[in-house]
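*Asks:* only the shape, not the letters, is given here:
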């Protein structure tokens, strides 16, 4: 049965359109199960009726004509109950309905299974037989499995618009929604431009050659061609990105250097292998090495290598790529977007990005946020190869992509895009104003930084300090651990840029979805594994060098704060403090006179929530990492699009944990801040302020919106709102209550322009 299933799925996936796919399914299922009839009924949302769309065994002329409402017939019953129905004698069932045109009175036994995609009933798959018999469990399981396969096929057909013509008016299902993860906030309406790989390395065969010099010459020409392409792409993006953000093109250039990827290919060619085969061999090895890490950041490096490999192969094949014509309002779609692809779109045309692979932490997502382009990552079910040229809506707030949107949805999102534009324009005036509520409560707004360009953005938006400097970013763009001297220079630049404002530097936080190519971590469950402080305590040589560099960098500036990530108990904290004091002693012995900076702990593991007071006694401040704390409290991987809708920082458990942390920290007389996506969400920021957080730290892009909202509300009103939502047990109701309350104050649509849309 499994083998048969595999073959049917392959055949269905190769079908040219939905009609052909349905024809294959009814024919193959009928053969496999040995029944006399197999039929597919699809739910037409316009008429809300199940329409017979394909059959093998019933009268073919009844296709498209026979239909039933959800409260009619056995098919309607299967659809409304959303579970299989297995009957020995269908005509005895009270819901049985006879259709003369199908000729189905001859069939006694009936087995129907609902076709469901993302909780939405799309149709019903039915088999029937003349003899009275109960279908066994194996047959029922097979039909349920086929229904699940069919759901994906129908969803793809909706996306590409090939279901049109289902309803009597000839419109049928057009609009389809695909869920991914938010990559960069904002909304965009435009035309899909699918970037398919120009050359397929995987199908390149091995071939021995006699003229090795000719192959070497061929490869050198390809290298030069791709180097030139990278230089021109980098120059073309000069007006859109700051120099430090274009550094990824330098990473590409470094990979192409003779000492890196280029040299390895040359070595393989010299063994007698032709250039294309040598390239495939080297690139595959690199990709396999990175992808074995099962890690988001390393997968990005793998996609960089894959992208370079394809470009080199295109030159080797002397593939004259046709000049691509990019549409206005172009939404770039690819299985795996690379930073180079962004640079190929003419300036002013790119409005949105969709990547089937990747997460909100990938290189492309970082670039997109820097450029302010709405982006959805991880849209795994989007049939990307078939949607070139169709209309799309990208909702970067919620991580959703709509294909073939209706006029109503287009109008709603057009309003969102315009409101976003007006809002950004209006917020520029807030830069020099304090973040102060209507009743005089000052709420310090700090920023999270990592890229050098974040410094400029933070200063442009009036940040009062850095609540989280991600020190792993400089580690990630190198191919080895940076030396103490290199780290010192990077940290000094960051501290000097914000002086005299405080800069909170988190010690190296790798593992989970962040790893280093030269320090591989392979684990079945990386988020519950070797990450954060666990890695650096196991490698004190890395930790000591980093802390020494931070301390030396702060000489004469005295605005450094050190933050320890992923602390799960007192022992880890005591070991960390011991190492920091040791590094401080060494630095002073070397003649660098710096005071011991304030030291803090990140509260991001549930265990730390319940030890807040114990931890607070030993440090100077606490900082909640809302992204990880939410993920651990709810047991939801925040990078997994399949459970993205369960990840919600307004979940009652998260709000209760945060309230406890603030109360316990303040009971010990210690300040507590919060960093992460939650702090940058304007509506959530109102609740966090009311809880008593001493500081909110966020992405610089979100800071003006948060400041605007907090300046429009009083602390008293914020506390009333908090008290109201703390009595609610459902996150959806909390969202609605918050939106309604802010809308009643005239502030609703400004905090998330896409919040009203019900698609």
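*Replies:* Sure, I can see it. These numbers were taken from a predicted model, which means no experiment stands behind them.
*Asks:* going forward, measure contacts and count neighbours with C-alpha atoms only.
*Replies:* Will do.
*Asks:* excluding sequence neighbours, find me the nearest residue to the residue lying farthest from the centre of the chain.
*Replies:* For the chain, the largest distance from the centre (CA atoms, centre = their mean) belongs to residue 106, which lies 51.9 Å off. Nearest non-adjacent residue to residue 106, counting by CA to CA, 6 or more residues apart in numbering: residue 130, 5.9 Å away.
*Asks:* ok, residue 76 next?
*Replies:* Excluding the flanking residues, the one nearest residue 76 by CA to CA, 6+ apart is residue 70, at 4.1 Å.
*Asks:* burial of that neighbour, as a residue count?
*Replies:* Using other CA atoms under 10 Å, residue 70 has 18 neighbouring residues.
*Asks:* list the buried residues in the helix or strand hosting residue 143.
*Replies:* Element membership for residue 143, per DSSP states H and E: helix 137-160. With burial defined by 16 or more other CA atoms under 10 Å, the residues of helix 137-160 counted as buried are 140, 142-144, 146-147, 149-160.
*Asks:* which other helices and strands does that helix contact?
*Replies:* When contacts are defined as 3 or more CA pairs under 8 Å, 6 or more residues apart in numbering; DSSP states H and E, helix 137-160 packs onto helix 2-14, helix 18-33, strand 109-117, strand 120-129, strand 176-179, strand 400-403.
*Asks:* here's the one I want to compare it with:
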């Protein structure tokens, strides 16, 4: 078995290094035939355009048959394997009723047949076949080896197919266009431009071991490299300083801090003193730190690993005295990288950067946060993207839907140019609604609030007529520092936010870390962070953090009186009771200090199923409930919302989500207390119609979507919305709910502001 595993590993490595799909398939059939000691190994791929299996490579059959022999998707034993989507193992293939004879292949000489499907993301891509002259049943070990081989190769074949498609060629040589790669939306908007692939400046994996004698000279060399990188990072920080506030630029300070002797530097110098040259010591320390972070299975901490890797590469480039390759940035640059880092954004002149694409990362990574603040359309988690082959290609980045298109046709370009034009026209058209209230045709008033976190959000929110802040993410000031901010620092940040929106209400969520949001200086290592120590669970365990934050909020609100406090990740009544006890304690301390502030309203976020079913009890304890639909959808459907592999399963219009919202709405109505929604669902105009019908008292969303939602809700009556809700609640499928909703709204002439259907 061990030998089988080693063989498998070697084949996959060899296939991975193949230059194109044809070469990869030739390696597969040759190596698998050798490993399994059979007479024939062949690969048939299913051409999606013709719906036929084509013989793409063979060892043992007539080579002239390659590219000539093809079968319909339901023909022959190959089609039979594809339809069954499982192995077919036959002692006498010719005797099977589905056997089809091709004179070109000469396969009548082969009696036994084992075929396994090649499946990638539920799509049957082809069939891998081995054949033997003698009549015999292939045994279980052989069958399991071929199944394992096929599973490994599915991704390789998909990658090779994608690489060809991206360059405008199908695997049989035909010209194709509009190749789409799915990803996770990072920052909204559409970008059209040319790809610039940002490669790491140096490869740490390629550094060999080397002993040195002059230790002092080697340490001096290392310190010179550190100084060069320090200057470089400060230069990049200065380039972005006009666009970002100091707290956001603190991301670069994290890099500078890591360069200090008390951080990575100390360990690297220790390695040099032990006789290792600077490059080897750097490699060892960086790899050890990266491995530690990557093992944590926490998306945010993995972002820290990418920061350390980026820093290591920069130091190595200086040590090698190679410097970075001077990249040429076209007028409309779309920056593409395996792992985009904040430092990379500073490499591109800001008037040339129009879009970002990252193979790794999620909507919560540093880059996505900065991209949203800078208004750059971004997609993250494009896991199937062959990014190394994308340099200089024309791309379209759809940050709304989380899609990247390569080799776009004139028709697709026209479509997206029209979307950009419509978006600009719509934005200008909606600007006049800025001062208008959001009132339905039959006089029902729905205040529209915004979700904020970055300094850049304030101006954008006020420009779009926000009537308050439904969610201020207080973790952002924590995330962009290398330590817990002090009470005074927090007070200054919160005051800025409260003043900017005064007299409008500002709802501040208490520190919400854990899950996909962690602090580099407060690491949370867990096997399942989303079901672990996060939100209120962390702050109740650390009252010293919670009390400081509440005091800072209360003091920041002095004379403004527009503060509301919200508690995240609540799953039980006693958590609310404990939190309220601490809030009242902090309030007493603030009053004792002579600060005169009224007690602000306190609310609970409904994000987990337990809170839904205890909404009646929870609403009795607080002043309002606010539903965080992003997490609620994630927890109800057991789908990681940052994972592109299961993106199709994540849908806020799922019947279970709608029913949960109904339960919360009913609890608030019975208690006579307000209910708001502050998840992405509130910013989807069609979904907002259903939330209006459910009795939501206010909707909070990102500022970009607010004018769209306002326009639609002003064009519809509450009674029409309630009729649509009634129909939606009878459906058993999220996509059906969305289709019915969109069709009804389009028939009412309200389709222009609808979000694209996934």
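*Replies:* Cool, the structure landed. Keep in mind that this is a model prediction, so the values were computed, not measured.
*Asks:* picking up where we left off before, the residue nearest to residue 106 of the first structure pairs with which position in the second structure?
*Replies:* In the second structure, residue 130 of the first structure lines up with residue 133, judged by TM-score structural alignment.
*Asks:* please apply the same query to residue 597 of the first structure.
*Replies:* Match for residue 597 of the first structure (TM-score structural alignment): residue 600.
*Asks:* three-state assignment of the alignment partner in the first structure of residue 228 of the second structure?
*Replies:* Here residue 228 of the second structure is matched to residue 225 in the first structure, going by TM-score structural alignment. Look at residue 225 of the first structure: counting by DSSP: H, G, I helix; E, B strand; the rest coil, its state is helix.
*Asks:* correct me, but residue 225 of the first structure touches residue 316?
*Replies:* No: between residue 225 of the first structure and residue 316 there is no contact under CA atoms under 8 Å: 9.9 Å.
*Asks:* picking up where we left off before, what's the burial count for the match of residue 130 of the first structure?
*Replies:* Residue 133 of the second structure: 16 neighbours (other CA under 10 Å).
*Asks:* ok, now residue 592 of the second structure?
*Replies:* So residue 592 of the second structure, with other CA under 10 Å, has 10 neighbours.
*Asks:* swap in residue 326 of the second structure?
*Replies:* Using other CA under 10 Å, residue 326 of the second structure has 6 other residues around it.
*Asks:* that one: which element?
*Replies:* Going by DSSP H and E, residue 326 of the second structure is not in any helix or strand.
*Asks:* map it onto the first structure.
*Replies:* By TM-score structural alignment, residue 326 of the second structure lines up with residue 323.
*Asks:* gap between that match and residue 368 of the first structure?
*Replies:* Distance of residue 323 of the first structure to residue 368 of the first structure, given as CA to CA, to the nearest Å: 24 Å.
*Asks:* residue 608 of the first structure too?
*Replies:* 34 Å.
*Asks:* do I have it right that the residue nearest to residue 76 of the first structure meets residue 82?
*Replies:* No: with contact defined as CA under 8 Å, residue 70 of the first structure does not reach residue 82; the gap is 11.0 Å.
*Asks:* show me the contacts for the equivalent of residue 746 of the first structure over in the second structure.
*Replies:* In the second structure, the residue paired with residue 746 of the first structure is residue 749, using TM-score structural alignment. Listed by CA atoms under 8 Å, 6 or more residues apart in numbering, the contact set of residue 749 of the second structure is empty.
*Asks:* wait, a helix at residue 749 of the second structure?
*Replies:* No: according to three-state DSSP, the state of residue 749 of the second structure is coil, so it is not within a helix.
*Asks:* what do we get in the first structure for residue 163 of the second structure?
*Replies:* Checking TM-score structural alignment: residue 163 of the second structure goes with residue 160.
*Asks:* spit out the contact partners of that match.
*Replies:* By CA under 8 Å, 6+ apart, residue 160 of the first structure lies in contact with 174, 383, 386-387, 390, 403-404.
*Asks:* identify the residue of the second structure aligned to residue 576 of the first structure.
*Replies:* That one, residue 576 of the first structure, aligns with residue 579 by TM-score structural alignment.
*Asks:* just confirm its match is within a helix.
*Replies:* Yes: assessed with three-state DSSP, residue 579 of the second structure lies in a helix.
*Asks:* how near is the nearest residue to it once chain neighbours are set aside to residue 534 of the second structure?
*Replies:* Leaving aside its sequence neighbours, residue 579 of the second structure sits nearest to residue 540 (CA to CA, 6+ apart; 6.9 Å). Going from residue 540 of the second structure to residue 534 of the second structure by CA to CA gives 10 Å.
*Asks:* count the residues that sit near residue 203 of the second structure.
*Replies:* Residue 203 of the second structure has 15 nearby residues by other CA under 10 Å.
*Asks:* with residue 614 of the second structure instead?
*Replies:* Residue 614 of the second structure, neighbours per other CA under 10 Å, totals 17.
*Asks:* that one -> the first structure?
*Replies:* Under the alignment (TM-score structural alignment), residue 614 of the second structure pairs with residue 611 of the first structure.
*Asks:* surely its match meets residue 567?
*Replies:* No: taking CA under 8 Å as the definition, residue 611 of the first structure is not a contact partner of residue 567, at 10.4 Å.
*Asks:* state the span of the second structure onto which stretch 496-511 of the first structure is aligned.
*Replies:* Under TM-score structural alignment, the match for stretch 496-511 of the first structure is residues 499-514.
*Asks:* just the buried positions in the matching stretch, please.
*Replies:* Here stretch 499-514 of the second structure shows 499, 501-502, 504-514 as buried, counting by 16+ other CA under 10 Å.
*Asks:* widest-spaced pair of the residues you listed?
*Replies:* Longest distance between any two of these is 30.7 Å, between 502 and 514; criterion CA to CA.
*Asks:* related to what we said a few turns ago, quick one: which of residue 225 and residue 316 of the first structure has more around it?
*Replies:* Neighbours per residue, other CA under 10 Å: of residue 225 of the first structure and residue 316, the larger number sits with residue 316, 21 against 15.
*Asks:* no more questions from me, cheers.
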